[in-house]
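> Next one to model:
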Amino acid sequence: MTIHAKTALLGSEWVSSLRIEIDAGSISSVEIGELPQASDTCVDVLLPALANLHSHAFQRAMAGMTEVRAAGKESFWTWRTLMYQFLDRLTPEHTEAFAAQVFMEMQEAGYASVGEFHYVHHQPGGAPYSQLSELSQRIFAAALQTGIGLTHLPVLYTYGGVRREPLTGGQLRFGNDLDRFLILVDDCRGKANQANADTVVGIAPHSLRATSPDDLQRLLDQSPTGPVHIHIAEQVQEVEDVQAMLGQRPVGWLLEQAAVDENWCLIHATHMTGAETAALARSGAVAGLCPITEANLGDGIFNGSVYLEAGGRFGVGSDSNIRVSLPEELRTLEYSQRLRDQSRAVLVRSEGSVGHTLYAGAALGGARALARDAGEISVGKLADLMAIDRSHPTLCGLADDQLLDGLCFAAPDGLVTDLWSAGRHMVQDGKHVSRDSIVPAYCSAVADLLARL
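Here you go, the predicted structure:
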């Protein structure tokens, strides 16, 4: 397969008339100043596609259903209540249909890959399925149907709180002790061939609330390779509970107790001291930021300016999937910093384009978090590529070096014309190639689930 782009982002430079060849899912050649050939797929502006580094696919079906407040209840109550109602009735068939829908939406939004932080493992009530990895296999099937690049992250979730409270209610579907979890991970790795060839299986200790220090260390000892993702310091109460139990704030404790390095992704890391922020940046880990979900849940604002000044790496994810919009994740990240600091262009370290800082940083950081050799257009990299339409009124008057500012801050959704996931051309003319079968299946699954509530 060969792609010709009128304009493309090659490293940090904009080039014209770029022609690239793709072989076995990777970029095999890059030529500048070439005329298109008859067999080429021709696009306007070609960019490295981003990785969506944090997703809970099943929560897509809840979008728009929890924006109410109940009298006398804390603000998180309505969201949590509906999630557990869903969990009481969620079937494997629902899981697959919901994942296919949201993976398709991610690709149409410009994400070539996803990190699925998968914590629903068992039947309602907590009994395992006959195949322990049944629901993970449904995620693999959705990835195969949509063609998205998948880093699957089975979640270790053992306790209901930092004091090792037992799991109750809907949490029972999450629960594994360490020994069973290791069997689950092995099973997932054995079944990963049911998805695309570039599928990766990592691990995800859910949080310091849901596992114990001893189990975390044993897990890391027995999983020496592959990506490690963990929820950390998302809300103030979590920070206070961990500090009371473990004697340190969660990020500080983790950096001191675990060998956190470039294989790690710390999801949220919202509430950090300045010292913790700098230490996380030095570790080489990726901060997994989910600005739309963090804003929706009222989590707080990431310490972005200090983190980037210290050389920290970051990526973005859609988390609860209440809204899947790549530009909005990036603009929400920057706008949160501006509102806090009452300043503009906060996440640019010295000078330059904010849009380029956000987009290029998220492309490289997201790829690293998913253990995916992508994030830039270069020979040998996976062909995770996105094309956009420059003729849209929000972009047509912009110079090359303004395009990413326009994409991040001015453009609406829907500018993605083409999307390749490891060379699989899954979005063409703005539409996923399997949309017409995926959407009806999703709507049917939602109707079936709601009828059971």
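> rest of the way, CA atoms for contacts and neighbours
Will do.
> By residue count, what's the longest strand in this protein?
Determined from DSSP state E, the single longest strand within the chain is strand 13-23.
> got the angle for the next helix or strand along the chain from that strand vs strand 13-23?
Note on strand 13-23: by DSSP states H and E, the next helix or strand toward the C-terminus is strand 26-32. If you take axes from the mean of the first three to the mean of the last three Cα atoms, to 10 degrees, strand 26-32 sits at 140 degrees to strand 13-23.
> Also this sequence, please, to line up against the first:
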Amino acid sequence: MSDRISARRVLTPKGWLSDCAVSFGDDGRISAVGAEGFDPASAVGTLLPGIANLHTHSFQRAMAGLAETRAPGGKDDFWSWRKVMYRFLDALTPEDIEAIAAQVQVDMAEAGYTTSAEFHYLHHQPGGAHYSDMAETSARIMAASHDSGIGLTHLPVLYTYGGLDGRALGTGQDRFGCDVSAFEKLYAAICGHSGNMPVDFRLGVAPHSLRAVDRAGLDACLALCPDGPIHIHAAEQVKEVEEVFAHLGARPVEYLLGEMPVDQRWCLIHATHLTDGEVSSLAFSGAVAGLCPTTEANLGDGIFPAQPYLNAGGCIGIGSDSNIRISLAEELRMLEVSQRLAVRQRTILASDETPSNGRYLYEHAASGGAQAVGRDAGTIEVGKLADLVALRDDMPFLDWPEPDQCLDAWIFGAEEPAVSDVWAAGRHIVRSGLHVRREPIRARFAATMRKLRDAL
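All right, here's what the predicted structure looks like:
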């Protein structure tokens, strides 16, 4: 059995195709792209390859707004935000984690994401005791993805130390902590649960950062996951860069590139603060820079040097990270406008081959995101997973004669939701702009939020 989507315009690696049909089978993979079978009566307007949200901590969505009050003395930064986050997470039960994750995945799908990569470090009970099933909270993330239908790459996090000096985890971090032995057991338990997941599920690993994992931990992660994605926070904050240099004699990205086999499987999350040499070396490595522009702006992290990095052949992907906002178009827009503010010019991320700012951003995020999450997707072509996004065909704002203009208008101008339909590995999870499981998932999330409100 196969399904077929007709579209007036389809973005493919060969460019835009008009009046085209995209077919896919029960395996969730595209089997045909072409004019045969095109049905104008059922056609969507614009069909795009889906984009993976390559970095998300889903539970943080529920605390959106709780860290926007100025601290005494007026010194607010990433580190003060982190204290609020630690207090919040102690109230979360496994049931809460699942309900929040399912709602986040619904919001992602309605925004146009087809896959979620959960950078998951909330492993244990408050106080640090293990659940009877060590993989309890990972199983909850997987259960949420079953409910939402979104593609999932699960990235269990190794988090061992409270700093590069090897100090013990501090208050608020005890739900994260694993030494290598405990993490190996946790990873085995997660592997056991993953047998029930769809065939497009991917399991990777995430050494949290050089602040939280030593060389032995990095090596252990590589041994546990010899083939899947490897994600790590790197160079998000100036204080972090200074601390890593003081203890390891190299900056975070410099250290990873020099000491680890960084290649196409790796995704360095944020990588905000880079030297010119790190820019070119990271691009040459083939790794993906995992950019989270809205969160990086919200936390005051800084601006990633996207233009020189992309000009050097670097790969990027997009993540919603803290999920204070979930909007694919907004992430791409924020990435571009931050570059404009930094260099005081316009239309920075584009090229002679792809002068459309929106298309350039979209295609790089689609291909880089698929690479980062280990998913055979990111383009519309035969053999790829049917991760597909259709834009609404009833918005005059998007109805321009040139399809590139449609992408530019969506990313830089549209205020109302523009996504009409989403397929994840062929699963039709958004129809007419709304997730197919929206109401029951939203009701459960609302009940969870009421409970957390009373607890906090």
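> before we move on, the earlier item: from the contact counts, what lies against the longest strand of the first structure?
For strand 13-23 of the first structure, the contact count by 3 or more Cα pairs under 8 Å, 6 or more residues apart in numbering; DSSP states H and E identifies strand 2-10, strand 26-32 as packing neighbours.
> So for the shortest one, what gets flagged as buried?
Applying a neighbour-count criterion of 16 or more other Cα atoms under 10 Å, the buried positions in strand 26-32 of the first structure are 26, 27, 28, 30, 32.
> The fourth one maps to what in the second structure?
Residue correspondence to the second structure (TM-score structural alignment): residue 30 of the first structure is matched to residue 33.
> what sits against that match?
When contacts are counted by Cα atoms under 8 Å, 6 or more residues apart in numbering, residue 33 of the second structure touches 20, 21, 22, 23, 380, 381, 382.
> Give me the nearest residue to the third one, chain neighbours excluded.
What that stands for is residue 22 of the second structure. residue 33 (4.6 Å; Cα to Cα, 6 or more residues apart in numbering).
> ok, residue 258 of the first structure touching residue 217?
Yes - the pair residue 258 of the first structure / residue 217 is scored as a contact, 7.4 Å apart, by Cα atoms under 8 Å.
> In the second structure, mark out all the helices, start to finish.
78-89, 94-111, 136-148, 180-194, 215-224, 238-248, 252-259, 276-285, 293-298, 306-311, 328-343, 357-372, 403-412, 438-455 (DSSP state H).
> want to try JSON lines for those, with mean neighbour count as columns?
Shown next, in JSON lines, are the helices of the second structure (neighbours: other Cα atoms under 10 Å):
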{"stretch": "helix 78-89", "mean neighbour count": "16"}
{"stretch": "helix 94-111", "mean neighbour count": "26"}
{"stretch": "helix 136-148", "mean neighbour count": "22"}
{"stretch": "helix 180-194", "mean neighbour count": "17"}
{"stretch": "helix 215-224", "mean neighbour count": "16"}
{"stretch": "helix 238-248", "mean neighbour count": "16"}
{"stretch": "helix 252-259", "mean neighbour count": "18"}
{"stretch": "helix 276-285", "mean neighbour count": "18"}
{"stretch": "helix 293-298", "mean neighbour count": "21"}
{"stretch": "helix 306-311", "mean neighbour count": "18"}
{"stretch": "helix 328-343", "mean neighbour count": "19"}
{"stretch": "helix 357-372", "mean neighbour count": "24"}
{"stretch": "helix 403-412", "mean neighbour count": "20"}
{"stretch": "helix 438-455", "mean neighbour count": "15"}
